[in-house]
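J.: structure for this input, please:
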Amino acid sequence: MFDVNDENAPVSNPSHNETFHEVVEKVVSRRSLLKGGMGLSAAMFMGGGLTACLSGGSGATGSAGTPGTTPQAPLLGFAAVATSTGDDIVVPSGYTAKVMYRWGDALFNDSPAWKGDASESGLEQARQAGDNNDGMHFFPFTVAGRQSSTEGLLVMNHEYCNYEYLFKPAAGGAVNTFLEPWTADKVLKAQNAHGISVVHVKKVGGVWQVQVGSSYNRRLTGNSPMTLSGPAAGHALVKTAADATGSAVLGTLNNCANGFTPWGTYLTCEENVNGYFGTAAAFTADALQSRYGLSAGGFGYRWHEHDPRFDLNATPNEPNRFGWVVEIDPFDASSTPKKRTALGRFKHENACLVVAKNGKVVVYLGDDERYEYIYKFVSDGVYNPSNPAASRDLLDAGKLYVAQFTAGASTGDFAGVGQWVLLDKAANATLAADARFADQAEVLIKARQAADAVGATKMDRPEWISKHPASGEIYCTLTNNSSRTAGQADDANPRASNRWGQIVRWREAGGDHTALSFDWDLFVLAGNPIAYPDRTDLKSGSANVTAANTFNSPDGMAFDADGRLWIQTDGNFSNAGNYAGQGNNQMLCADPATKEIRRFLTGPSGCEITGLSFTPDSTTMFINVQHPGEASDHPRRPATLLAGQSMEDYLARNPLAFSRWPDNGAGGRPRSATVVITKNDGGKIGS
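T.: Just a heads-up that it's a prediction; the model follows:
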């Protein structure tokens, strides 16, 4: 499928707002960090020590310790693994990784068996595990008043599907006709490969197993009933001929990463939803459609050919019903998920929820596209821990803000300052005077345009956001941005394009997550000192990136209970050129105090490592391996194909050419899967 963040793809953000890299240039210049040489001084800025910023505080854990006390044992207690270009998962000595839940696996008693030749129907796919497992969370059962670490519900996203593996080519068909004939059932199958799985899992005899047929098990797909709630529900821009109320929605799509709430619900985030829409007729995108990347061809899903919901001319408001954060009750299989419109509409990556000191709920949100923004939502109401059920609708009312990063004076080791700009039609004079927004509902439906208008800082693909459990500092992965040009390079930031990405962090003023200002810095600037070993070029990364831990494109990210920062990558796995020596996508672990980073895991060929959750005792880690065998950047791409043949057509006819994972080819094609990682001595993961 088309990648909206491919370097050849058009950019959706036409605004002239300042980019984050321009802010970094000002910071480095202001702090006179260029005296020691252009690249080296900038790298020192990117890799400066942060120990003082993470020490102390109630419940502080890890090697940061508390000033004046004996430091605890090092956070990183495992031996790093080397890069890999193989077709399996590699974990450190003393650990075991086992596949538990694969695309097509049974979830219900009537689930059809996996056939391995892609001949399942659309209805059969709805009763099987979805494709491309992504963000997830483990909800433990409560046993005798305590959270279980051996049984619970694992809720996960199924982001998209790979047509080259999803459909069975017709025998003897011509080149590039593997999808023909294109039918309504194929559209249904693709829609049902998307969505969510709620999976009852249990540790039996020391092995984690799916409890097939459990009453908790559930599949939500592109056709499941949902409800629009909050300020945008019922607005004219979300009404369709099939739904005059503007509140009854079918389906959730492109569910990327996730979040969870203290009242026991799951937050799934709709990301690249624009790609499912298209039309066969003439189409000219209006300003709103253009800003959200809608086009006649979409990403090539072709759903509009058999489902008028996805025809831009037939149902022009349907795209406005996607691009939200969806709240799901995993423990009630009969409940209807709610799309919480107060959190804004954009390409959501994940939702990091924090309960502030005053009890208000704060949700940090990233918009995963080049030059897009970082947001936060602050609830009007407060969370009541003694009555969690009363908090079920806290996400329907509150204030949405967007971040501005600036190079002003900051405190401690932090590089700059920032502010949260309110996106409110009544309270923000800029938006009040802007005719594009008739009311607050339109501000939320058109959140990108509202953020453009108030001068938000353009970032390099904001993805996962996570909070440090002790310091309360917020970290965000900025995956990459290969579209920047040489004209944007400067002494402090000489990369012509940001191919490797970075992680930014910030500390809210006064440690208050509802604050309107913050200090910020960069935790790590990814790069490749193997390809660029002289360390005078920012292409080699910051000081804590070495030939031993080199990586590109940080994406998934989360802290564990002890403060280890787990970093997952979704980047170029060609192992050549700018990415020489970096191997397959991987998962690393960092000590936020010392800034040491070690590689913990490497994935199979052509995959992305994503999704991350732990049992309450931290002795089991769940991760997802997405799209093994994907074509892009694959080092085993054949030098020649049949005349005019696409790579997708080649893989449809040779499905095991790039990967045989997870069952060494026995499944007939590579399959995304959930993997369980445990330590052989039963200890905490990473210790």
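
J.: alpha carbons only for contacts and neighbour counts from here, please
T.: OK.

J.: dump the residue contacts of the closest residue to residue 672 other than its chain neighbours.
T.: Nearest residue to residue 672, sequence neighbours excluded (Cα to Cα, 6 or more residues apart in numbering): residue 626, at 4.8 Å. Going by Cα atoms under 8 Å, 6 or more residues apart in numbering, residue 626 touches 132-134, 607-610, 671-673.

J.: one more, please, to line up against the first structure:
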Amino acid sequence: MSEPSTDSGLWHRLLSTQITRRRALGTALGTAAAVSLPVAFSDAQAAANNGAPVGTDPKAVSPRAFPPFTPIEPTGADTLTLPRGYRFQVLAPWGEPFTESGRTIGFNHDYIGYFPLDLHEGGRSSTDALLTINHEYVNPMFVGGDTKGRGAEQIRAEMEAVGVSVVRVRKGRQGWSVVPDPRNRRIDALTPVELTGPVRGTPAVKGATTVKGTVGNCSGGQTPWGTLLTCEENVDGYTKSWEGSGYEAMHQGWVTEIDPFDPQWTPKKRTGMGRFRHENAAVTLAPDGRVVVYMGDDMQDSCIYKFVSKGSYTPGNRAAGRDLLESGDLYVANFGNGSWVLLDYDRNKKLQEARTGDRPMFTSQAEVLADARAAALAVGGTPVDRPEDIEVHPRTGDIYAALTNNSKHGNFFGQIIRWTEKGSDPSALSFLWEVFAYGGPQSGFASPDNLVFDPYGNLWMVTDNSDLSTNPIKAYHGNNAMFFFPTEGPNAGRAYRFAVGPVDAELTGPVFSPDGKTLFLSVQHPGEDSESLDKLRSSFGAQAGSQVPRPTLVAIEGFPGWRGA
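T.: Below you'll find the model as predicted:
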């Protein structure tokens, strides 16, 4: 999730209202009482083993007052540094063969989806699962080896290294391992993907109904019926890079739904969710069963959205569930008055009146969705500071969003915000919000990125500091890291450092096994700032006899877990 470049044209229209770490708007729930404060390591050590009460229902489980580990100090070491009592195992690194046909794991791991193998039998296996791994982008120095030209062979190597890997993993006496399975497969930039929804077959996508591949796969989400939503983020740069390959930028930048259990089911791009730099897809259900998906547009001065399905989900009806995201309403958040604004050409007059010079900005709903960022800003969506991951609290239903940073406005450290929908209904059209935690030296973290909750309702966060050598973060932060936050009680919003990544790497895509005993985590782009293969800055994940670093997934163990999961 490296910071995206600035767009031009229709995608680069900014309004004057912005959320920054210095300006919380008047609809906040209250003052920033939950602002992160430094945590004394001695105090944290004394409480490190004080776990929360254990229950079988996440909504009945009390949150932890302190983390279940002894917090660690910042470091610049070229390894994955963990607290005492925790250990990690490299799993599914880039280039590892894992399919019957010999396909290899893709490059630059990001979001991880955990799908228990017995999910559709009502089970929640914590030892046997299909994992989906997003592969965000490639570094030509490592993939294909050509750092200058883009010949056909180089382009194909890059196209085959992005997308998604579906990987079966199982835990045995020797730990976790990738196991053979006919469902193991790669969905890459060459895989046929069907367009669905209002943009399908329209001039906005040059009449296409089926397109080539999914790229820029950043974060994502999982649906109640057991499919992956993989999010296409930084897609524009490939147009020039892959010139001559048939790549079409307008065919990318969507949310793509993939069924990890069914290789015969064609992946679907859900155009009703809009086209922008999709970071994530946080899925929840409204009281009436409609599916609500919260999404962030990872770019400075861009917006937060939610999609509300037209139909309702019936638990157990998997076949019908796979059609639910084809139609629905897309909204953008206005933090100035705490409202959700509808992005519908026929029902929102502002979209009909929006103009570029003397020409209409939009003439159809397909055009609105294909340039959702411009539409959002035209109707009063609030530009925020790089909205990356968004997640829904499992106990309270509150929504948390990581606003990574915005150097345009001097916000180098970022913040985490949260909001409550009216009536605790995700489909509501108004909300109240507040700042949950500020980044900075006082809190010990900067540039919040991916978020994940444990069943106790505590928040875990990883950071996205793209260049620690040239910004004011390096002095206190160390390498990119993972933090734990209580979400309730006297320590709510305080940051406790759990893990520190290798040199140049981001830690991305965290997900827990259902029993809470394993945390799967991606180590993305270790050694990315290396000058050449002869001057490597990292060797993390390298094969035996090699120093070349490899992006990889790791399985972290040592957690106390919870009963009844």
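
J.: superposing both, give me the TM-score.
T.: Scored against TM-score structural alignment, normalised by the length of the second structure, the superposed chains reach a TM-score of 0.89; 535 aligned residues with a Cα RMSD of 2.7 Å.

J.: could you find the counterpart of the residue nearest to residue 672 of the first structure in the second structure?
T.: Aligned counterpart of residue 626 of the first structure in the second structure: residue 524 (TM-score structural alignment).

J.: just residue 476 of the first structure next, same as before
T.: By TM-score structural alignment, residue 476 of the first structure lines up with residue 401.

J.: secondary structure of that match: a strand, I assume?
T.: Yes: assessed with DSSP: H, G, I helix; E, B strand; the rest coil, residue 401 of the second structure lies in a strand.

J.: burial measure for it, as a count.
T.: Neighbour count of residue 401 of the second structure, defined by other Cα atoms under 10 Å: 26.

J.: residue contacts, the nearest residue in space to it that is not next to it in sequence?
T.: Leaving aside its sequence neighbours, residue 401 of the second structure sits nearest to residue 390 (Cα to Cα, 6+ apart; 4.3 Å). Residue 390 of the second structure sits next to 280-282, 294-296, 399-402, 450-451 when contact means Cα under 8 Å, 6+ apart.

J.: circling back to that earlier point, do you know how far the match of residue 626 of the first structure is from residue 429 of the second structure?
T.: 37 Å (Cα to Cα, to the nearest Å).

J.: now do the strands in the stretch 451-600 of the first structure.
T.: 459-460, 462-467, 474-478, 502-508, 517-525, 554-559, 565-569, 586-590, 597-602 (DSSP state E, counting those that start in this stretch).

J.: tell me which of these lies nearest to residue 343 of the first structure.
T.: strand 462-467 (15.0 Å; Cα to Cα).

J.: mean deviation, the closest one versus the second structure?
T.: Compared with the second structure after fitting, strand 462-467 of the first structure deviates on average by 0.4 Å (mean Cα distance after the TM-score superposition for the first structure).

J.: what span of the second structure lines up against that strand?
T.: Strand 462-467 of the first structure covers residues 387-392 of the second structure once aligned (TM-score structural alignment).

J.: same check, this time on stretch 553-568 of the first structure
T.: Against the second structure, stretch 553-568 of the first structure falls on residues 447-462 (TM-score structural alignment).

J.: endpoint to endpoint, the matching stretch covers what distance?
T.: Start and end residues of stretch 447-462 of the second structure are separated by 9 Å (Cα to Cα).

J.: ok now it, how far from the chain's centre?
T.: Centre-to-centre, stretch 447-462 of the second structure and its host chain are 11 Å apart (Cα atoms, centre = their mean, to the nearest Å).

J.: with stretch 336-355 of the first structure instead?
T.: Taking mean C-alpha positions (Cα atoms, centre = their mean), stretch 336-355 of the first structure and its chain are 13 Å apart.

J.: tell me the residues of the second structure aligned with it.
T.: Under TM-score structural alignment, the match for stretch 336-355 of the first structure is residues 266-285.

J.: in that stretch, what's buried?
T.: Within stretch 266-285 of the second structure, the residues scored as buried using 16 or more other Cα atoms under 10 Å are 267-285.

J.: cool, stretch 17-34 of the second structure as well?
T.: For stretch 17-34 of the second structure, by 16+ other Cα under 10 Å, it's 17-21, 24-25, 28, 32, 34.

J.: same question, stretch 97-112 of the first structure
T.: Neighbour-count burial for stretch 97-112 of the first structure [16+ other Cα under 10 Å]: 97, 99-108, 111-112.

J.: report all helices and strands that the helix with the most length in the first structure contacts.
T.: In the first structure, taking DSSP state H as the definition, the longest helix is helix 20-30. Using 3 or more Cα pairs under 8 Å, 6 or more residues apart in numbering; DSSP states H and E, the elements in contact with helix 20-30 of the first structure are strand 398-406, strand 459-460.

J.: and residue 200 of the first structure, which of these is closest to it?
T.: Residue 200 of the first structure lies closest to strand 398-406 among those, at 33.3 Å (Cα to Cα).

J.: still on that earlier bit, any idea how far residue 139 of the second structure is from the match of residue 476 of the first structure?
T.: On the measure of Cα to Cα, residue 401 of the second structure and residue 139 of the second structure end up 28 Å apart.

J.: thinking again about what came up before, dump the buried residues of stretch 97-112 of the first structure to a markdown table, plus distance to residue 588 of the first structure and secondary structure.
T.: As requested, the buried residues of stretch 97-112 of the first structure are arranged in a markdown table below (distance: Cα to Cα, whole Å; DSSP: H, G, I helix; E, B strand; the rest coil):
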| residue | distance to residue 588 of the first structure | secondary structure |
| --- | --- | --- |
| 97 | 15 | strand |
| 99 | 20 | strand |
| 100 | 22 | strand |
| 101 | 23 | strand |
| 102 | 23 | strand |
| 103 | 25 | coil |
| 104 | 29 | coil |
| 105 | 28 | coil |
| 106 | 31 | strand |
| 107 | 31 | coil |
| 108 | 35 | coil |
| 111 | 36 | coil |
| 112 | 37 | coil |
